[in-house]
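Colleague: here is my input; please provide its structure:
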Amino acid sequence: MTQLSTFSQHRLLLYYKGDISALTLFAQHGNGSVCFPEPLPVLAEILEAEHAESGKVSRHPAMLVNVINQLLHLDNDLLRIEPGFSEHVNNPGGIITVHMARFMLLDPPHKLMQSRQCRMRTLPELRGRPQVEMELLRRAYVKVMES
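Modeller: Here you go, the predicted model:
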């Protein structure tokens, strides 16, 4: 199994939140997507909780972080899974589960992510992304602000 095949039914949103300022930034891939390691399929749409499959065996989100660390050449302690965030997206190939991981740094990782052809963006800077990504970002932002 290749690293990318690990993500055939999974994606991660990567974010930074300043502990003092509450500045919240989301990582945006060089291809424009906020989903890592690759964008969601074009026909993807959010599934509400009552329509998501339950009881299905799935990968633990920490394993997904390990793969992202390898793909982006990040230190193993740089990202931490955000507990309680799991959104389901429907697409013709099946359901994709989207998790969220937080950068565990004092300062935003702008230079680090730029060196990986990615950028750290605020929500207003991400306007114009596909509707499914904007809804994922909205839900992620609510989760971040509530925690």
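
Colleague: contacts, neighbours, all on C-alpha from now
Modeller: Fine.

Colleague: max-length strand in the chain?
Modeller: strand 79-91 (DSSP state E).

Colleague: and the contacts of the helix or strand just after it?
Modeller: Per DSSP states H and E, strand 79-91 leads on to strand 94-103 as the next helix or strand towards the C-terminus. Strand 94-103 is contacted by residues 8-17, 61, 65, 78-82, 85-90, 109, 140 when judged by CA atoms under 8 Å, 6 or more residues apart in numbering.

Colleague: next up, for comparison:
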Amino acid sequence: MSLAPHAEPRFLLYHLQPISARLLFMRHASGSVLAPRPLPFLTNPIEDDPPQSKLDLIQQVTLGMRLNASLGFEPGMLVVEPDFLRRAEIPRAVVDLHLARFTSHDPPHEAARLKGAVFQPITELRGGHPVEMAMLRWAYEYLLAG
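Modeller: A predicted model of the protein is given here:
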């Protein structure tokens, strides 16, 4: 991996229904599954083993607060998963890729709709940017193992 500087982190937002275990991911108005904005076109996933470091509580809360604020959500609506971190190379930088979970019992469909976004199962998210497809695969494997 290069020693490039780090860029703005991206987040894959998901909702896991606690009773039915239905897993949905948010697809944004841009068509991307990553927030707060899509990755640049020339991005490659870093497929080696994920970094072993996990977020400490301060990092987790700070990232969560920034993410909720940048998307216009109430504090605590999204919580960043402390044990999940993948990376991708973008032109002249490396970007951290995180998972963030909606904390509500049911998916916040109305909040998503107001932002031009929708919740979709992984089977409906095919054909996106290769890094986004890798991110969905990594997230799915992580969540199934959890």
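
Colleague: please spell out the PyMOL selection for the buried subset of the contacts of strand 94-103 of structure 1.
Modeller: In PyMOL, a selection of the buried entries from the contacts of strand 94-103 of structure 1 looks like this (16 or more other CA atoms under 10 Å):
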select buried, resi 8+9+10+11+12+13+14+15+16+17+61+65+79+80+81+82+86+87+88+89+90+109+140
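
Colleague: and the angle for the longest strand of structure 1 with strand 94-103?
Modeller: Using axes from the mean of the first three to the mean of the last three CA atoms, to 10 degrees, one finds that strand 79-91 of structure 1 and strand 94-103 are set 160 degrees apart in direction.

Colleague: average offset between strand 79-91 of structure 1 and structure 2?
Modeller: Once fitted to structure 2, strand 79-91 of structure 1 is off its aligned match by 1.0 Å on average (mean CA distance after the TM-score superposition for structure 1).

Colleague: tell me what that strand is packed against?
Modeller: For strand 79-91 of structure 1, the packing partners by 3 or more CA pairs under 8 Å, 6 or more residues apart in numbering; DSSP states H and E come out as strand 45-47, helix 61-72, strand 94-103, helix 131-146.

Colleague: I'd like those as TSV, with distance to Arg119 of structure 1 appended.
Modeller: TSV is the format used below for these (distance: least, CA to CA, whole Å):
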stretch	distance to Arg119 of structure 1
strand 45-47	24
helix 61-72	13
strand 94-103	13
helix 131-146	15
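
Colleague: and the ones you listed: which comes nearest Gln114 of structure 1?
Modeller: helix 61-72 (11.1 Å; CA to CA).

Colleague: quick one: average offset of the closest one versus structure 2, please.
Modeller: Looks like 2.2 Å for helix 61-72 of structure 1 (mean CA distance after the TM-score superposition for structure 1).

Colleague: centre of the chain to that helix, how far?
Modeller: 11 Å (CA atoms, centre = their mean, to the nearest Å).

Colleague: okay, angle between it and strand 94-103 too, please.
Modeller: Using the same axes, to 10 degrees: helix 61-72 of structure 1 against strand 94-103 is 70 degrees.

Colleague: packing partners of helix 61-72 of structure 1?
Modeller: Secondary elements touching helix 61-72 of structure 1 (3+ CA pairs under 8 Å, 6+ apart): strand 79-91.

Colleague: what does Asp19 of structure 1 align to in structure 2?
Modeller: Here Asp19 of structure 1 is matched to Pro18 in structure 2, going by TM-score structural alignment.

Colleague: could you find the closest non-adjacent residue to that match?
Modeller: Setting aside the residues directly before and after it, Pro18 of structure 2 is nearest to His105 in space (CA to CA, 6 or more residues apart in numbering), at 6.8 Å.

Colleague: so the one you found touches Ser20, yeah?
Modeller: No - at 10.7 Å, His105 of structure 2 does not count as touching Ser20 under the criterion of CA atoms under 8 Å.

Colleague: quote the end-to-end distance of stretch 119-131 of structure 2.
Modeller: 19 Å (CA to CA, to the nearest Å).

Colleague: distance of the aligned residue in structure 1 for Thr62 of structure 2 relative to Leu12 of structure 1?
Modeller: In structure 1, the residue equivalent to Thr62 of structure 2 is Met63, according to TM-score structural alignment. The gap separating Met63 of structure 1 from Leu12 of structure 1 is 11 Å, by CA to CA.
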